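Trainee: how would this look folded up:
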Amino acid sequence: MDALKTMWETVPPATPDDLAGARRRLLAGMHTRRRVVTAPRLLVAAGVAAAAATAPLIIATGPPAYAVTKGPDGTITVTVNELRDPQGLQKELGEAGIKADVTFLAQRMRCASPRFASVDGAYDGPPAAGSEDLKARTKGWRSVKAAQVISVREIGIHPEYIKTDETLVLEFRDNHNATRPWQLGAWLAQAGTPVKPCTPVEGDN
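Mentor: Reported below is the predicted structural model:
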């Protein structure tokens, strides 16, 4: 810093004539530049400026935690890559026309019941004794038709099975398994009835 300070102090001050000459040279240089800049160059410059203005400040390096897409037939596909930000997913579903309550749970956890009044069977009923028992119990349930797992990380939501003001309750439980990352519980709460916040408790495997 002392060396820089000394250097600046040794620069002699400019005289009025020096300043006037520098101003003339600057203006002359500007006029010269204007003559050589052609229309195509101006368009390129404008394009570069527009690209810089619209370029994202942060570039994502991986898939988003979730995504909500709506197909031409009205079916909504929800992709869940990471159990993070359930409120964000809930908001996006609302923007897609689905009144939802979304909860992400740790492994071997579930929400304490009762949370809501289901349109189908009791939410807090006894666990099924297997897939066949589950199918038999839920046969004809609108909840099952409204939300279905369609792939390892995707569920399909069918709005035609959800009546006005009913809430689609979605509970994702971490499975700690790359090939089957989560388990889903999906129910429809009766129209106009509240859905209580989830209180996580230990559940079945």
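Trainee: alpha carbons only for contacts and neighbour counts from here, please
Mentor: OK.
Trainee: which one is residue 138 nearest to, not counting chain neighbours?
Mentor: Nearest residue to residue 138, sequence neighbours excluded (Cα to Cα, 6 or more residues apart in numbering): residue 144, at 7.1 Å.
Trainee: check contacts around residue 110.
Mentor: Residues near residue 110 by Cα atoms under 8 Å, 6 or more residues apart in numbering: 173, 200, 201, 202, 203.
Trainee: From those, list the buried ones, please.
Mentor: 173, 200 (16 or more other Cα atoms under 10 Å).
Trainee: Now render the contacts of residue 110 as CSV, adding distance to residue 77 and secondary structure.
Mentor: Converted to CSV, the contacts of residue 110 look like this (distance: Cα to Cα, whole Å; DSSP: H, G, I helix; E, B strand; the rest coil):
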residue, distance to residue 77, secondary structure
173, 18, strand
200, 26, strand
201, 29, strand
202, 29, strand
203, 28, coil
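Trainee: what comes up buried for the top helix by length along the chain?
Mentor: Secondary structure of the chain read by DSSP state H shows that its longest helix is helix 16-36. By neighbour count with 16+ other Cα under 10 Å, helix 16-36 contains no buried residues.
Trainee: if we can go back for a sec, between the contacts of residue 110, which is closest to residue 34?
Mentor: Residue 34 has its nearest neighbour among the contacts of residue 110 in residue 173, at 65.2 Å by Cα to Cα.
Trainee: so who does residue 199 touch?
Mentor: So residue 199 contacts 111, 112 (Cα under 8 Å, 6+ apart).
Trainee: which residues in this protein form strands?
Mentor: Remark: strands assigned in the chain by DSSP state E are 66-70, 76-80, 100-105, 109-111, 147-151, 154-157, 167-174, 182-189, 200-202.
Trainee: Using CSV, please lay out those together with distance to residue 2.
Mentor: Shown next, in CSV, are these (distance: least, Cα to Cα, whole Å):
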stretch, distance to residue 2
strand 66-70, 56
strand 76-80, 59
strand 100-105, 60
strand 109-111, 65
strand 147-151, 68
strand 154-157, 65
strand 167-174, 61
strand 182-189, 64
strand 200-202, 64
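Trainee: another one to check against the first:
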Amino acid sequence: MTAIQNESTPATRRRRLLRPAVLAPALGLAAAAAVALPLMFGGTPAYAVAENPDGTVSITINEAKDPKGLEAELQRMGYNIVVDYLPAGKKCATRPRGSTWLSKEQAPLAVFPPTSEDFSGFQIDPAQIKPGQTGVLEFGVNDNAEPGGVIAAIWARVSDGPVAACELVDGNAPLGEGEE
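Mentor: Next up, the predicted model:
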């Protein structure tokens, strides 16, 4: 009988699920690593966005790509802003893109000069965009300068309503043409 008891089958181990308190920090570290690793190996994000203490927003564009990512970031921050990059030789097909545009004096979306002397990007004042209005940032891109393009011009205005999507067509219209 003693021999039979010693030869019993080993108990199967139950798999335990990690508790949320353990799982959440691990997932957070994984997400941070997904962002940090490309940067550690020489990658640079296409853009950076930071809210300033005075309510303005600083935007730095490191590479002229991913305008919809920049737009999504601004919208996640609560700002109704449309972002478009217009390569050299292209313009938006729909002109004007909105029905009523506020003048630069009525709604100065772009902050110039920037409030910080050592800042190399540009700043906007999202407080200029009231409920029902849409901010528009159009960037003229000189895509022959270097890989990813270089921003050659910025047009920042506020529409008193919705804005049509930018469908790129051939043309060299100035930024914001037809929207005065």
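Trainee: center of structure 2 - which residue?
Mentor: For structure 2, the residue sitting closest to the mean C-alpha position, by Cα atoms, centre = their mean, is residue 70 at 1.7 Å.
Trainee: Which residue in structure 1 aligns with it?
Mentor: Counting by TM-score structural alignment, residue 70 of structure 2 corresponds to residue 89 in structure 1.
Trainee: With residue 154 of structure 2 instead?
Mentor: Alignment note (TM-score structural alignment): residue 154 of structure 2 maps to residue 184 of structure 1.
Trainee: so what's the closest residue to that match other than its chain neighbours up against?
Mentor: Closest residue to residue 184 of structure 1 apart from its sequence neighbours, by Cα to Cα, 6+ apart: residue 172 at 4.7 Å. Residue 172 of structure 1 is in contact with 83, 102, 103, 104, 105, 182, 183, 184, 185, counting by Cα under 8 Å, 6+ apart.
Trainee: same deal with residue 181 of structure 1?
Mentor: Residues in contact with residue 181 of structure 1 (Cα under 8 Å, 6+ apart) are 152, 153, 174, 175.
Trainee: do that again at 6 Å, thanks
Mentor: For residue 181 of structure 1, the contacting residues are residue 175, by Cα atoms under 6 Å, 6 or more residues apart in numbering.
Trainee: Tell me which stretches of structure 2 form helices.
Mentor: With helices called from DSSP H, structure 2 shows them at 2-6, 20-40, 67-76.
Trainee: want to throw those helices into a markdown table with distance to residue 124 of structure 2?
Mentor: Below are the helices of structure 2 laid out as a markdown table (distance: least, Cα to Cα, whole Å):
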| stretch | distance to residue 124 of structure 2 |
| --- | --- |
| helix 2-6 | 77 |
| helix 20-40 | 25 |
| helix 67-76 | 11 |
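Trainee: ok so, going back, the match of residue 154 of structure 2: neighbour count?
Mentor: By the criterion of other Cα atoms under 10 Å, residue 184 of structure 1 has 15 neighbours.
Trainee: Tell me the spacing between it and residue 107 of structure 1.
Mentor: According to Cα to Cα, to the nearest Å, residue 184 of structure 1 and residue 107 of structure 1 sit 12 Å apart.
Trainee: what do you get for residue 116 of structure 1?
Mentor: On the measure of Cα to Cα, residue 116 of structure 1 and residue 107 of structure 1 end up 22 Å apart.
Trainee: Also residue 74 of structure 1?
Mentor: Using Cα to Cα, residue 74 of structure 1 is found at 32 Å from residue 107 of structure 1.
Trainee: Those two - which one has more neighbours?
Mentor: Between residue 74 of structure 1 and residue 107, counting by other Cα under 10 Å, residue 107 is the more crowded of the two (17 against 13).
Trainee: Is the more buried one in contact with residue 174, as I believe?
Mentor: Yes - Residue 107 of structure 1 lies in contact with residue 174 (Cα atoms under 6 Å); the separation is 4.7 Å.
Trainee: which of the contacts of residue 110 of structure 1 still touch in structure 2?
Mentor: With the contact criterion set to both residues aligned by TM-score structural alignment, their matches' Cα atoms under 8 Å, those that also touch in structure 2 are 200, 201, 202, 203.
Trainee: returning to what we had before: since we're on the residue nearest to residue 138 of structure 1, how many residues are nearby?
Mentor: Under the criterion other Cα under 10 Å, the count of neighbours that residue 144 of structure 1 has is 20.
Trainee: on that earlier part again, deepest in the core, which of the helices of structure 2 is it.
Mentor: Of all these, helix 67-76 carries the top mean neighbour count, a mean of 16, counting by mean count of other Cα atoms under 10 Å.
Trainee: how distant is it from the center of its chain?
Mentor: 3 Å (Cα atoms, centre = their mean, to the nearest Å).
Trainee: same deal with stretch 135-154 of structure 1?
Mentor: Using Cα atoms, centre = their mean, the offset of stretch 135-154 of structure 1 from its chain centre is 24 Å.
Trainee: To which residue of structure 1 is residue 130 of structure 2 aligned?
Mentor: Using TM-score structural alignment, the partner of residue 130 of structure 2 in structure 1 is residue 163.
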